[in-house]
Every structure is written in structure tokens, then in C-alpha cells.
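Participant: Quick one: sequence and predicted model below, then my questions.
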Amino acid sequence: MSDHRLENRRLWDEWSDEFQSYWNATTADGDLPPAPSPFDTDRPGGMAPDPLDSVAGTDYVELGCGGGQGSVGTARAGADTVVGVDFSGEQLRHARRLRDFYGVDARFVQGDVTDLPLPDGAFDLASSEAAFQMVPDLDRALAEARRVLRDGGVFVLSLPHPLYEALDAETRTLAGSYLDAGPREVTVDDGYESTLVLFDRTVAQVYNALRDAGFEVNRMLEHVNDPVAEGDPSESDRPDVLWEIPRSVRFRAVAR
């Protein structure tokens, strides 16, 4: 594993408890934490237009699963086999706890998305949410995603939008270059020893890398909020400019 990946894994092991607390912050007492599937019909890039009739009975893998929300959500939607892969043991601890909360069947495996501990052609569906921007070797990660999917398998890849990442919202100017892929280091909290190392590829770079890895991109969405929902900027404390540019970009690709 590269030095950048080791640094990111250390950071996530440190940050995991705080991050998952933030994710679950709006959960009411007695309610289960959120566990959305990337293939829910109301998710951007999910099932409209339909890439398949249903996730029921399919085999699914979440790449960079973090706290396992996508894995658990897809298991709840009826997937037959569900596997989540992440390099952080602490994130996987949260994922297993979420699985047990919901009482679904899902397996969580520690591993790197550039060297998946999974067999060839084992899955019909794959997704990754805000993880591949932490991977130094995007081509290798996408090649691994293609390797574990069967022909015709669907891959939903979501990343922070590089324009959003380069923006200084207060001054409404670019603080960085949209064309600079990084690496870029981010201090998450002064209390953590590790930093987050990111790679801000352009939309075109990700699109072309997917095609080079053997995917046909049949849908791409750029959106302000995730999931896409109606919002009123006047009721938000976010700077106005953040309602004028996409926050993330999502690709839906088919393995060919």
C-alpha cells in the first residue's frame, strides 16, 4: 500500500467514531441510523432509467464501504450476496454494527480497492461513494472494479466534484486549480496526527479512466445536494455560491 493510502487509513481509523456520529446526528432516539442504497429509485444515478429490473437476487459489492451504509441499504433492498470492502478496521467495526442493527446478511472485508481480496466476475452490482478520490492509482482501482464485475454489471461511482473542491466559498474564487489532480492534503481536525490525502481528478479524467478500464458510461449527474432534493437556499447557512455549483458527480457505468 502506498504512503498516501497508509496515511489515509491511519486518518480514518482515528476519525471513524466522530465521522459516523456526524452521519447519524439526525437519527431520533430509538430509530435506526440511515442506510441508503445507491440503487434506491430516488438516488441520483440509481435506477432511472432502469439499469436492471431490481437489485433483488443480485450480488453486490461496495468499494470503500466506510460505515457500510450502502451495503446494508442494498441488502435491505433484497440483494442476495452483499460484500463491503474498506481499508479501515475502525470503519468496518461501524459497518458490522450497522449490519447487526438492521439484522441483514452482509460480509465486511478489510482490503484495498486497488487489490481487492475478491474473485473475478463475482458481482452484478458495485458502487463507491466518496472513496476513490483518496486513491492514488485510479486506473488500478477501476480495473479492479471491472475485474470483480460480470459482463453487463453496473457500477455507480460517486465523487466530490473537483470544481467544488477547488472553490473558496467565502471569496467566490478558485482557491486551487481545477486541473491539478493533487495530491492535496487536508487537516480534518487539529487533534488527529494524520491528514487526509486527496486527488481531485477532472470530470473528463474520471470519465475517460472508466472507459479505459472497460466500462461504458451511460449516465452522469452533477448535483448540488446528495441525495438530490428540493432545497431553499434562503433557509440554509451555506454560502450562496455553494447552491450554484455541483457538490458531487456521479457516474453510472456498465461493464463491457
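Facilitator: Looks like it came in fine. Numbering: from 1, shown residues only.

Participant: Please count neighbours and contacts with C-alpha atoms only from this point.
Facilitator: OK.

Participant: Check which helices and strands the helix or strand containing residue 142 sits against.
Facilitator: With elements taken from DSSP states H and E, the one containing residue 142 is helix 138-148. Contact here means 3 or more C-alpha pairs under 8 Å, 6 or more residues apart in numbering; DSSP states H and E; on that basis helix 138-148 packs against helix 203-212.

Participant: Now do the helix it packs on: distance to the chain's middle.
Facilitator: 16 Å (C-alpha atoms, centre = their mean, to the nearest Å).

Participant: repeat for stretch 121-136
Facilitator: Relative to its parent chain, stretch 121-136 has a centroid offset of 7 Å by C-alpha atoms, centre = their mean.

Participant: again with stretch 140-157
Facilitator: The chain centroid and the centroid of stretch 140-157 are separated by 14 Å, computed with C-alpha atoms, centre = their mean.

Participant: Quick one: end-to-end distance for it.
Facilitator: End-to-end distance of stretch 140-157 (C-alpha to C-alpha, to the nearest Å): 15 Å.

Participant: Ok, stretch 240-254 next?
Facilitator: End-to-end distance of stretch 240-254: 36 Å, with C-alpha to C-alpha as the criterion.

Participant: list the buried ones in that stretch?
Facilitator: Neighbour-count burial for stretch 240-254, with 16 or more other C-alpha atoms under 10 Å as criterion, is recorded at 241, 242, 243, 246, 247, 248, 249, 250, 251, 252, 253, 254.

Participant: Check the offset of stretch 151-162 from the chain's centre.
Facilitator: That offset, for stretch 151-162, works out to 9 Å (C-alpha atoms, centre = their mean).

Participant: dump the residue contacts of the closest residue to residue 143 other than its chain neighbours.
Facilitator: Nearest residue to residue 143, sequence neighbours excluded (C-alpha to C-alpha, 6 or more residues apart in numbering): residue 213, at 5.2 Å. Residue 213 is in contact with 139, 142, 143, 146, counting by C-alpha atoms under 8 Å, 6 or more residues apart in numbering.

Participant: A further structure is provided below for comparison with the first:
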Amino acid sequence: MPRHAQRNREAWTAANAAYTDAEARSKWSQTEIRWGVWGVPEAQLRALPDVRGLDVIELGCGTAYFGAWFKRGGARRVVGVDVTPAQLETARRCDAEFGLGLELIEANAERVPLADAQFDLAFSEYGASIWCDPDLWIPEAARLLRDGGELTFMRNSTISTVCAPDTGRVDRQLHRPQRDLRRIEWTDDSSVEFHQPAGDMLRLLRANGFEVLDLIEVYAPDDARDHPYYDTVPVEWARSWPAEEIWRARLRPVPRHSTERAAALH
């Protein structure tokens, strides 16, 4: 396992003990899909396809509450992949209680132990989308998708990342150059994040056979309050600038044996 994956597993083991384990059941109990730190409704953002009858994989699923929402929404199969055993234990406990039948796999989303072309939707909300190397997990998502399948992922926006100091909260100053965002090692915890700017991400998606369908910038709602745990971005800041963004892309229907697809995946 790469060192950054080991470090992120350590960080999320601690986060699960501090917050996500206790919060998981409440998330699993909700019937409406809500995105990001401020829980913006999917009905407002319209970032996902109709999941009825789809095979879905979540890359970096954490406690897998999005998987629960997909299953309730009619997905045929939902697989969650995560590198942190503690979060998967929480997810399995919730799945046993709610009886939704998720498949949960302990693995690095940069190298998933599943066959090619198994899924219609690959998804990540602050999972692989920021904790895995995009040069590895984006090709892996392409490999796992059937032709015409969709990739949807949420991550921090570029503007919020350049306005984030090494310690403390996001503010109105630029604290780091945009060209150095690809890999960030914070000084206040052990985690490693990846934040490719939008242009680089666009080119990476295209190189791996994806057509970009949408880029949704997510602001804090007017009635939002600072998050009790994920408090890096002040809600007042996020009402003026997008703290989060959702990418939606579709895998172009190129024959698997074609030189274009082979070049994109290697």
C-alpha cells in the first residue's frame, strides 16, 4: 500500500473514533441524498443520474451512507471500497441494521480487486476524489465502468484550497500557489490530499476516455451553519465562494480493444 494511503487510513481511523462512527446511523436513516459539508439536497444540485437498476461503486466509501441512499433509490448493486477498516466496520454494522445488502471491500481505490466493466456509475464524495492519487484512481474508475457509464465525484474547490492556510480556517487570502495543489501534506495532521486544478482534471478525464458533462460549484445555503466537525471552511466564506465542486463525466463508448482506450488506461 502506498505511504499516502497508509497515512490517510491512520487519519480516518482517528476521525471515525472522533466523529463518523457516531454520525453514521443518522446518515443511514436519511431518505434524501444530501451533498457535502452543508448537506445540499440532490434535488437542488441534480448531480446524479437516475440510479434505478444501476450497478454502482463508491470509491472511498467511508461509512457508506451514500451507498445506502443509492440502494434505497433503486440501484441493483452497490459496492463500497475503502482503505480504512474502522470505517468499514461502522458501515457493516449499519448495513446489518438496515438490511440493504451493500457489498463492502477493504481496498485502496487506486487498485480495486474487481474485474473490468462491472459498473454503470462510479462515485466519490470526499473519498478517492481527494485522498487518492488522481493519476491512479481516475484510470481505475474508467476500468471499472461499462462504456457509457458515469463518474460523479465531489471534492474541495480550487479556490477554497488556495485560501486554506497550513493551520486554521479558510480565509480571504491566497496561502498557496495554484500550480502546487496536486499533493498537499498538512502540518496539523497525518493526511495527504490531492487537489488537481480544474484544467488539469479536465485533461486527465479526457485522457482516460471521459466526456465531461457538468461541473457544479457548491455554495453554503443561506440557512447553513458552521459544521461541528468539518469546520475548516467558515460558512460565511462559503456563501460568497464555492467551497465544494461536483464533477460529472461519462465514459465514451470506445471499443475496449481500441488503441485510444488502451493508450488512455496505461
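Facilitator: Alright, I've got the coordinates. Fair warning: this is a prediction, and the values are worked out from it, not measured in the lab.

Participant: quick one: which of the contacts of residue 213 of structure 1 has the most company?
Facilitator: With neighbours defined as other C-alpha atoms under 10 Å, the most crowded of the contacts of residue 213 of structure 1 is residue 146; it has 25 neighbours.

Participant: What lines up with that one in structure 2?
Facilitator: When structure 2 is aligned by TM-score structural alignment, the residue opposite residue 146 of structure 1 is residue 142.

Participant: got a list of what that match touches?
Facilitator: 208, 209, 210, 251, 265 are the contacts of residue 142 of structure 2 under C-alpha under 8 Å, 6+ apart.

Participant: top of the residues you listed by neighbour count?
Facilitator: Highest neighbour count within these, by other C-alpha under 10 Å: residue 210, with 26 neighbours.

Participant: That one maps to what in structure 1?
Facilitator: In structure 1, residue 210 of structure 2 lands on residue 215 (TM-score structural alignment).

Participant: Now do the strands in structure 2.
Facilitator: Here structure 2 has its strands, by DSSP state E, at 34-35, 40-41, 55-59, 77-82, 103-106, 119-125, 145-156, 184-185, 192-193, 210-218, 244-251.

Participant: follow-up on the earlier one: determine how far the helix holding residue 142 of structure 1 lies from the middle of the whole chain.
Facilitator: Using C-alpha atoms, centre = their mean, the offset of helix 138-148 of structure 1 from its chain centre is 15 Å.

Participant: how far apart are it and its match in structure 2?
Facilitator: If you overlay the two and look at helix 138-148 of structure 1, the average distance to its match in structure 2 is 0.9 Å (mean C-alpha distance after the TM-score superposition for structure 1).

Participant: again, but for stretch 3-15 of structure 1
Facilitator: Looks like 1.5 Å for stretch 3-15 of structure 1 (mean C-alpha distance after the TM-score superposition for structure 1).

Participant: who touches the match of residue 210 of structure 2 in this structure?
Facilitator: By C-alpha under 8 Å, 6+ apart, the neighbours of residue 215 of structure 1 are 146, 253, 254, 255, 256.

Participant: now for the fourth one: what does it line up with in structure 2?
Facilitator: I take that to be residue 255 of structure 1. Mapped onto structure 2 by TM-score structural alignment, residue 255 of structure 1 lines up with residue 251.

Participant: In this structure that match contacts residue 145, no?
Facilitator: Yes. Using C-alpha atoms under 8 Å, residue 251 of structure 2 is in contact with residue 145, at 7.5 Å.

Participant: before we move on, back to that, tilt between the helix holding residue 142 of structure 1 and strand 149-160?
Facilitator: Per axes from the mean of the first three to the mean of the last three C-alpha atoms, to 10 degrees, the angle that helix 138-148 of structure 1 makes with strand 149-160 is 140 degrees.

Participant: So residue 5 of structure 1 versus residue 134 of structure 1, what's the distance?
Facilitator: In terms of C-alpha to C-alpha, residue 5 of structure 1 sits 7 Å off from residue 134 of structure 1.

Participant: ugh, wrong one, residue 14 of structure 1
Facilitator: From residue 14 of structure 1 to residue 134 of structure 1 the distance is 16 Å (C-alpha to C-alpha).

Participant: more crowded one of the two?
Facilitator: Under the criterion of other C-alpha under 10 Å, the comparison of residue 14 of structure 1 against residue 134 puts residue 134 first, with 21 against 18.

Participant: what's the burial count for residue 83 of structure 2?
Facilitator: Residue 83 of structure 2 has 26 nearby residues by other C-alpha under 10 Å.

Participant: And residue 76 of structure 1, by the same measure?
Facilitator: With neighbours defined by other C-alpha under 10 Å, the count for residue 76 of structure 1 comes to 21.

Participant: can you check residue 165 of structure 1 too?
Facilitator: The number of residues near residue 165 of structure 1, taken as other C-alpha under 10 Å, comes to 19.

Participant: same thing with residue 234 of structure 2?
Facilitator: Residue 234 of structure 2 - counted by other C-alpha under 10 Å - has 17 other residues nearby.

Participant: Quick check: closest non-adjacent residue to it.
Facilitator: Computed as C-alpha to C-alpha, 6+ apart, the closest residue to residue 234 of structure 2 that is not its neighbour in sequence is residue 226, at 6.0 Å.

Participant: Distance of the one you found relative to residue 178 of structure 2?
Facilitator: 26 Å.

Participant: what's the counterpart of residue 65 of structure 2 in structure 1?
Facilitator: For residue 65 of structure 2, the residue aligned by TM-score structural alignment is residue 69.

Participant: Just give the nearest non-adjacent residue to its match, would you?
Facilitator: Residue 69 of structure 1 sits nearest to residue 35 (C-alpha to C-alpha, 6+ apart), 4.3 Å away.

Participant: Pull the contacting residues for residue 34 of structure 1.
Facilitator: 24, 27, 69.

Participant: Tell me how far the last one lies from residue 61 of structure 1.
Facilitator: Here residue 69 of structure 1 is placed at a distance of 12 Å from residue 61 of structure 1 (C-alpha to C-alpha).

Participant: So which of these two has more stuff around it?
Facilitator: residue 61 (29 against 24).

Participant: Check whether that one really touches residue 70, as I assumed.
Facilitator: No. Counting by C-alpha under 8 Å, residue 61 of structure 1 sits too far from residue 70 to count as a contact (9.2 Å).

Participant: got a list of what residue 249 of structure 1 touches?
Facilitator: Here residue 249 of structure 1 is in contact with 158, 159, 160, 161, 203, 220, 221, 222, 223 (C-alpha under 8 Å, 6+ apart).

Participant: Just give me which of these are shared by structure 2.
Facilitator: Retained in structure 2 (both residues aligned by TM-score structural alignment, their matches' C-alpha atoms under 8 Å) from the contacts of residue 249 of structure 1: 158, 159, 160, 161, 220, 221, 222, 223.
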